[in-house]
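Colleague: turn this into a model:
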Amino acid sequence: MSPKLLPLVNTRHGSRSYKTCEYRCANQCDAPTPNTSENEEFATLARRAIARRSVLKATAGTMVLGGLAASPAAAGGKGHGHGHGHRGPKKVGTTEFTSVAPNRKDDVVNAPEFTHDVVIRWGDPVTARAPRFNAYKQTPEAQAQQFGYNNDYVGLIPLDGRRALLSVNHEYTDPELMFPAGMDELTKKKVEMAAHGLAVVAIEKGRKKGSWHTVDPRRSRYNRRVTASTPHQVDGPAAGHPMLRTKADPRGRTILGTFANCSGGTTPWGTTLHGEENFHGYFDASGSLDSTQSAAYARYGINGKGKGWKDVDERFDLTKAPNEPNRFGWVVELDPLDPSAPPVKHTMLGRLKHEGCNVTIAEDGRVVAYTGDDEKGEYIYKFVSRDRYRRDRSPHSRRHNKALLSAGTLYVGKFTGDGTADGLHDGTGTWIPLTSDRKSYVPGMSVAEVLIHTRVAADKVGPTKMDRPEDIEPNPVNGKVYCALTNNSDRGKKFTTDEANPLGTSMVRESLGAPLTAKSGNRNGYVLEITEKGRKTATSFTWDLMLICGDPAAQETYFAGFPKEQVSPISCPDNVAFDAEGNLWISTDGNVLGSNDGLFRVPTEGPERGRVQQFLTVPFGAETCGPLVSPDQLSVFTAVQHPGETDDATFEKPTSTWPHTDAFPRPSVIVSYAK
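Modeller: This next block holds a predicted model:
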């Protein structure tokens, strides 16, 4: 089915529809801003540097064609600097490719040197007991054995030379696209609960180098589904605390389910981490709310308006189970290699709207983890473990390593501009301690209180408000840390700016080919680069804005000093990943430049630092998730989420049918590889 190639009159944030906002985050943009603290905002720190940079010659000589920069990258020409005359398989980190032009097609569009396969779709079998998918006769029992809806994070755990495990998040559901008209409402809710959570799927290499396909579930002992009803273990200092106890779990140590899982990370010991993000939108109230928790509820955006799951399970009724929301908003650790091991919710990493969590090993052997709180005006966090990583492969050492996220120190970031006239957008920063597993550094709050009400605790120590800190990940090659700051449409309104700050006004495009127009707020986002001082466990760092995203023709954009006429337009960075060369890969969500969302490759070092190239675009109405570059650099995995999720779409009348195997869209994981 062809997409509607018309201005998106019903979208609220570029390519994101009102429907996406409702089902994914309960329209948090329409709700009161949870962070009402007086802590300083990142925009006020960066404004001088960005203003200084605007007088540089970055915009000089840029030619504009139809509102897009005409260049080797943006206009479809080949780039330079990555080709090495390969005789062997083409590696995605070093191979030249022709940048994909902005488009509104209902398909995945790869760089022409590459192709892709669909690895797994919503409804495909995960376990050996899974029945064949029938969208017209869905049951919760079947969905609990099938691939869930709206895949997001993708992790890869190698098994041997040919096989690996995909570990995938299923973030949220859209009943209007999932179910035909007339289906029983209670059954729909039960199916949705089973469509949330996580999936572990065995895959193996295909005949073509870089290709992968699923293994028959009957040949894999690892395949597994985790849903909104699967028991999870609670660990860390807050485990068993009264605020985590409920009538169904009086010990506060076993939580049923995980949902709203956005991005994640893979650990050196072979487990995957999954961030519970927009959990606030899952709880209804049949009556009054617990007045003792009203302030905490408000700080997390919990208002008693959920998805109706209380009709299935009363734990989703705030009036009957007021502590249940405290049991969500954690980082979940899953062991794909041990299907019998329950997933673990790590209270030591704090409770917030985790986009994901990524770890690295410090020089002294301790584990360092980074996570972002994905909401306007929220903070960036860092965790340093108490104990050290063991590198040997013994079962005893693996058990030890799986406990490393249970004890240590949790920090929150404060960013300060350097105020020098160096023409750069940079500064210094400090990691402010919130709590260790034994001692709270926040006056008036215990260790458990800091971890359960982390937003409240962070407000008290003066960190810096950020513009939706999403995925944050250390680069394994250069050691720096990169964070996607997606956007903030309220910058300049609810969030203070001044006239010197170009991110108070951003250039956007209502439809493909339309002229750029100015809109208030930081609409296109940016990518933050953090350099730890001396050691990864250090509490001080330097920072710079590596990318100010947007159209190259817009004055406010910046691409680490790389010539703007040679980059692809990029809007709303969401997830980040790295290849073995240290290149940054960025997926986008909510493009406000008229195009579908996409995946981009950006060198972080050398003469091509900042050269943004679009590797692919996802179908109409979809979001680009994942991404993941295989260690051998022959494969790029991408999770295509919510294809065709437009405000006028229904199951019977979809605006996308991707991946074009049915009369309705199916969120799927794809793999791209060289032709």
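Colleague: rest of the way, CA atoms for contacts and neighbours
Modeller: Noted.
Colleague: go ahead and confirm A518 touches P502.
Modeller: No - applying CA atoms under 8 Å, one finds A518 not in contact with P502, separated by 10.6 Å.
Colleague: so which of these two has more stuff around it?
Modeller: P502 (22 against 12; other CA atoms under 10 Å).
Colleague: who are the neighbours in contact with the more buried one?
Modeller: 47, 50-51, 556 (CA atoms under 8 Å, 6 or more residues apart in numbering).
Colleague: cool, and A577?
Modeller: Here A577 is in contact with 473, 584-586, 627-629 (CA under 8 Å, 6+ apart).
Colleague: does it count as helix, strand or coil?
Modeller: Here A577 is recorded as strand under DSSP: H, G, I helix; E, B strand; the rest coil.
Colleague: structure for this one too, so we can compare:
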Amino acid sequence: MRELLPMIATHAGGRSALTCRYRCGDACFGEVPNTSGNEYAGDVIAGALSRRAVMRTAAVVTVAAAAGGTVLGTGASEARAATVPQGAAAGRHKPRGKAARGLRFTPVAPNRADQVTVPEGYGQNVVIRWGDPILRGAPAFDPDRQSAQAQAGQFGYNNDFLSLLPLPRERGRQVLVANHEYTDEMLMFRGYDPANPTREQVEIAWAAHGLSVVVVEEQRRTGKLTAVPRHQLNRRLTLSSEFRLTGPVAGDRLVRTKADPRGVSVLGTLNNCAGGETPWGTTLHGEENFNQYFAHADRVTDPVAAARLKRYGISGGASERKWERFDDRFDLVKEPNEANRFGWVVELDPYDPQSTPRKRTALGRFKHEAAAPRLTRDGRPVVYMGDDERFDYFYKFVSSKRHMRGNSRIAHAHNMTLLDEGTLYVAKLTGDSPVRQIDGSGTLPADGEFDGGGAWIPLATAKSHGRAVSHVPGMTAQEVYVFTRQAADLVGATKMDRPEDVEPSPHSGKVYVALTNNSDRGKPGKAGADEANPRSLNKHGQVLELTEFWDRPDSTRFAWSLFLVAGDPDDPSTYFAGFPKERVSPISCPDNVAFDPHGNLWISTDGNALGTHDGLFGVATRGERRGELKQFLTVPTGAETCGPVIQDRRVLVAVQHPGEVDGASVEKPASTWPDGPGRLVRPSVVAVWRADGGDIGV
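Modeller: Prediction:
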């Protein structure tokens, strides 16, 4: 295994330059948008909310509460939650017996095979590919006869987030919802000229972005899934589809354009990355690297407007795809507010193909990697969100309205308003170790783990009928929502190492945050290492575990620890919740996360900096095997593993941008997956199951 780990790539993580160019507009090679001087909370002595400080306070708070008093405004139940055991205890156990239930498979070794590699005893199939027809009248995919009309009825490009929802009235069928993050025209069109794309190529790309809803059918004796074309629920949402702005920004001057003077209707959704499922049966989709699609920021002369664009990574002249040549809304000089209509969380009702998806402005505008909801004890939704940028932040939204159970029209109508009213927060973390012990090397501090406490800082509260209140001095509520990054800068949020997907555990209630990497951490003029981001020049990333006090997601206090510090287990800077490192798989650049029915966390990777292909990993989060991490699959050359769904009898992954290797093109493919030599490389969704029909990993 160790012999398969060559020199680390010089590119950000292990990505190719082609991926960086088309997915995020070379974000990691541009100037870091966050130039704020936010002080790391670990440097603050007075009033620091460290995990151990709260633990020491717990007994005092309990006594005071019994006498009818309070301490520091923190209830006894909140303080007691800080005593929940974290990673240090796990480092002292000696795991015995079998692997955790759900992880009992032979791990796949790191490799460079141009295929999806799965454990021995498991089967797989391609569920659906880019270009497969899903709507009535859509033709079969023909790489040499592509058209925008055909693509609008076919499965989109570069599938990312996946959701499998039940379809109770149709036995053996489920509803698959997929994000289509971006297009790579070099791998889509023969003879593509990046300097001079044709209108037809641009319109095909518009149709290849967005979302897909497609019913899938399972084979009874295996976990194999196949798409059901032309089902009445099947749907494509593209850059020409109507989306509605809702919440406190709807109708505001900051989102009005010539085509939409009322500021309520947007055409399309861009760069949808990860997402989430709501308890009321809808799906959430994060608009991430929308900045790269807008041109001529260098011609914006107003200094305030220019600064706002720069904070979101919007800069320079012509865009990579040159869409501004064919639609004025992508030209910031002609339509200065169009960019403000992207960067939101989209809510989609996949069971109603006539519904209009909604962009929920109360959740803030930034590069949303994901949006993962849960319910408070009194039934209010809480949505956790990461802003996928170097040195950006981790957020949550707490609704002021309660979820209504049931499937009635009244319940559905009510639940479709839950994400328009509530409070948006940003996280500030405090380490509990002396600053001198966090030296950027990844060496554990004296207490044996990276951990601490934190506070949720309110940014704005959205009320009924579009009314809202700002909690950030100097900014209106609408400015807070549209320019959320600047609001978080002003309140001193903690700069993180690219917070990407976020997932609350349905078993423990803990929240897991994938921090993919940050090769700028500790560079001159950049933020240095801190306890939550403990390595300088961080190539491999980490996974943060957050505990809301006393299982109250609406609390403004939390405890945290680093559950995993990724990399080669032979590297002394890595950490696997205290589990023996000689018994885990190497992992680099955690991205999407999901839970299986047994409470294990599954992690897909993006940009493996160890030199082997990206993959999917399962890791135990509880018990004596906590931290045991095993690789379940790897993806083909140039591909990224996305959107994992882990069910009892199957695992579903999105294989994104296969063959996206420097120098590759349609004429010079770097991969032959999934259809073999002579066929166009196509992003696809893959299902994996046990060959004997049993449950995964048991």
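Colleague: and the TM-score between these chains?
Modeller: Put the two chains on top of each other and the TM-score (TM-score structural alignment, normalised by the length of structure 1) is 0.88; 623 aligned residues with a CA RMSD of 2.7 Å.
Colleague: in strands only, show me the contacts of A577 of structure 1.
Modeller: Among those, the ones falling in strands (DSSP state E) are 473, 584-586, 627-629.
Colleague: these: which two are farthest apart?
Modeller: Spatial extent of these (CA to CA) is set by the pair E473 and V629 at 13.8 Å.
Colleague: what is the neighbour count of the corresponding residue of structure 1 for T278 of structure 2?
Modeller: Counting by TM-score structural alignment, T278 of structure 2 corresponds to T267 in structure 1. T267 of structure 1 has 22 neighbours, counted by other CA under 10 Å.
Colleague: my guess is T267 of structure 1 contacts V367. True?
Modeller: No - in terms of CA under 8 Å, T267 of structure 1 does not count as a neighbour of V367; the distance is 9.6 Å.
Colleague: touching both of these two, which residues are there?
Modeller: The contact sets of T267 of structure 1 and V367 overlap at 359-360 (CA under 8 Å, 6+ apart).
Colleague: any chance you could map the strands in the stretch 1-150 of structure 1?
Modeller: 11-13, 16-17, 64-65, 68-69, 109-110, 114-121 (DSSP state E, counting those that start in this stretch).
Colleague: any chance of these in CSV with distance to P607 of structure 1 and mean neighbour count as columns?
Modeller: Shown next, in CSV, are those (distance: least, CA to CA, whole Å; neighbours: other CA atoms under 10 Å):
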stretch, distance to P607 of structure 1, mean neighbour count
strand 11-13, 34, 18
strand 16-17, 35, 24
strand 64-65, 24, 12
strand 68-69, 20, 24
strand 109-110, 25, 22
strand 114-121, 25, 19
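Colleague: can you put these in TSV and add distance to K307 of structure 1?
Modeller: Formatted as TSV, these follow (distance: least, CA to CA, whole Å):
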stretch	distance to K307 of structure 1
strand 11-13	21
strand 16-17	18
strand 64-65	46
strand 68-69	41
strand 109-110	34
strand 114-121	24
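Colleague: E355 of structure 1 is nearest to which of the ones you listed?
Modeller: Closest among the strands of the stretch 1-150 of structure 1, using CA to CA: strand 16-17, at 17.6 Å.
Colleague: that closest one against structure 2, how far on average?
Modeller: Superposed on structure 2, strand 16-17 of structure 1 shows a mean distance of 0.6 Å to its aligned residues (mean CA distance after the TM-score superposition for structure 1).
Colleague: re earlier: turn the contacts of A577 of structure 1 into CSV, columns for neighbour count.
Modeller: Shown next, in CSV, are those (neighbours: other CA atoms under 10 Å):
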residue, neighbour count
E473, 29
L584, 23
W585, 26
I586, 29
P627, 27
L628, 23
V629, 24
